[in-house]
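Student: okay, here's the prediction I keep looking at, along with the sequence it came from:
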Amino acid sequence: MSRTILLVVLLCFMSKTFGKTLTECELVMEFRKHGFPEDQLKDWICLVNASGFRRTDVVNVGADGSSNYGLFQINDQYWCSDGDEPGKGCNVRCKDLALDDVAPQMKCSKIIYGAHGFEAWFGWVDKCKGKTLPEIKC
């Protein structure tokens, strides 16, 4: 019986430490909340689907050994600091780009977009660029 209780407690704790998967409508709400232009929302949704699978906590290691964080798979080589202090292009800690609070991810993605447009994301180039994207129904 005590093992069952321990297992339940551990599972409850673990569920709070894992990231959140956002629905398309939740993503749209976040984009609007953070001031993303309406005419770009289809591209941003496609980008997130191509890059981060709509999970806030996704961290992938690239072939070059660099890591990509969060919904937008923001790279640590250029945009975020692996240390305790914020840094690099977005002046943010990488670990803050893989949390349920998407505000740092949204802010950083705007900085990246301002510097390079959607072309900065290989996922967008491969899966979204030049394609007819589905209408947003939220």
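Tutor: Perfect, I can see it now. Numbers count the residues shown, from 1 in each chain.
Student: please make it C-alpha for all contacts and neighbour counts, starting now.
Tutor: OK.
Student: for burial, what's the neighbour tally of the nearest residue to Pro104 once chain neighbours are set aside?
Tutor: Nearest residue to Pro104, sequence neighbours excluded (Cα to Cα, 6 or more residues apart in numbering): Leu97, at 6.1 Å. By the measure other Cα atoms under 10 Å, the count of residues near Leu97 is 29.
Student: which residues of the protein fall in helices?
Tutor: 2-17, 24-33, 41-51, 103-116, 122-127 (DSSP state H).
Student: give me the distance between Lys131 and Lys42.
Tutor: From Lys131 across to Lys42, the span is 11 Å (Cα to Cα, to the nearest Å).
Student: so those two - more neighbours on which side?
Tutor: Shown here are Lys131 and Lys42; by other Cα under 10 Å, Lys42 has more neighbours (16 against 10).
Student: which residues does that one contact?
Tutor: Shown in contact with Lys42 (Cα atoms under 8 Å, 6 or more residues apart in numbering): 133-136.
Student: ok, back up a step: so the residue nearest to Pro104 is in contact with Gly70, correct?
Tutor: Yes - using Cα atoms under 8 Å, Leu97 is in contact with Gly70, at 5.4 Å.
Student: what is in contact with those two at once?
Tutor: With Cα under 8 Å, 6+ apart as the test, Leu97 and Gly70 both reach 56-57, 105.
Student: export those to TSV and tack on distance to Val48 and neighbour count?
Tutor: Shown next, in TSV, are these (distance: Cα to Cα, whole Å; neighbours: other Cα atoms under 10 Å):
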residue	distance to Val48	neighbour count
Thr56	10	24
Asp57	13	24
Gln105	11	25
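Student: take a look at this one as well, against the first:
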Amino acid sequence: MLIKATIVAVLVVILSELSESKIMDKCEVARALWQKGVPDWEVPTWVCIANAESRFDTYAVNRNTWDYGIFQISSLWWCQSGDTPGKGCNLSCNSLLHDDISTDIDCVRKVYAETEAMGQRPGFKAWTTWQPHCSGDNWHWVQGC
């Protein structure tokens, strides 16, 4: 009985560490966007979208829509469920669940560009949270960063 309880305890610890999220702050997100060369005028809106989509949680998964990561990238079109790369961004959805959001940023830039190429301007329209939460002046999201 003691061995069984020990095994269960060890598994709980391992699983909790594997699923531990990092909640970034707005300036960490802004710096990551700037480091990837995102235009200054877009950065405040991306920070707002990250807040609206995931509350800055790098390990966020919406179990209803199967959107992944800090920007909630859709597995329907942009990432392949599991660990195999695929779909529009040619990446696995699991690769969006980590503290380094550079892969996420590369994908959102692609989604943005393709959305605009389809005549939907601005490309932020691909995110349902943009219109109600982030379509206005978002400069306060990067103040102090």
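Tutor: Arrived safely. Quantities reported herein were computed from a predicted structural model and do not represent experimental measurements.
Student: rewinding a little: in JSON lines, list the shared contacts of Leu97 and Gly70 of structure 1 along with distance to Met14 of structure 1.
Tutor: Converted to JSON lines, the shared contacts of Leu97 and Gly70 of structure 1 look like this (distance: Cα to Cα, whole Å):
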{"residue": "Thr56", "distance to Met14 of structure 1": "15"}
{"residue": "Asp57", "distance to Met14 of structure 1": "13"}
{"residue": "Gln105", "distance to Met14 of structure 1": "22"}
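Student: nearest to Leu22 of structure 1, of these?
Tutor: Thr56 (7.7 Å; Cα to Cα).
Student: just confirm the closest one contacts Val102, I think it does.
Tutor: Yes - with contact defined as Cα under 8 Å, Thr56 of structure 1 reaches Val102; the gap is 7.1 Å.
Student: for Lys88 of structure 1, find the nearest of the helices of structure 1.
Tutor: The nearest among the helices of structure 1, by Cα to Cα, is helix 103-116 at 10.6 Å.
Student: quick check: buried residues in that closest one?
Tutor: 103-106, 108-110, 112 (16 or more other Cα atoms under 10 Å).
Student: Asp40 of structure 2 matches what in structure 1?
Tutor: In structure 1, Asp40 of structure 2 lines up with Glu38, judged by TM-score structural alignment.
Student: which ones are touching its match?
Tutor: Arg32.
Student: now do Asp104 of structure 2
Tutor: So Asp104 of structure 2 contacts 69-71, 73, 96 (Cα under 8 Å, 6+ apart).
Student: neighbour-wise, which of the residues you listed leads?
Tutor: Top of those by neighbour count (other Cα under 10 Å): Ile70, with 31 neighbours.
Student: quick one: map Lys127 of structure 1 onto structure 2.
Tutor: In structure 2, Lys127 of structure 1 lands on His133 (TM-score structural alignment).
Student: for the most centrally placed residue in structure 2, which non-adjacent residue is closest in space?
Tutor: Taking Cα atoms, centre = their mean, the centroid of structure 2 lies closest to Ile70, which sits 2.3 Å from it. Spatial nearest neighbour of Ile70 of structure 2, excluding adjacent residues (Cα to Cα, 6+ apart): Thr58 at 4.6 Å.
Student: I'd guessed that neighbour sits against Thr103; true?
Tutor: No - counting by Cα under 8 Å, Thr58 of structure 2 does not reach Thr103; the two are 11.4 Å apart.
Student: touching both of these two, which residues are there?
Tutor: Joint contacts of Thr58 of structure 2 and Thr103 (Cα under 8 Å, 6+ apart) are Leu96.
Student: ok, the counterpart of Gln72 of structure 2 in structure 1 - contacts?
Tutor: Aligning on TM-score structural alignment places Gln72 of structure 2 opposite Gln73 in structure 1. If you count contacts by Cα under 8 Å, 6+ apart, Gln73 of structure 1 has them with 51-52, 58-60.
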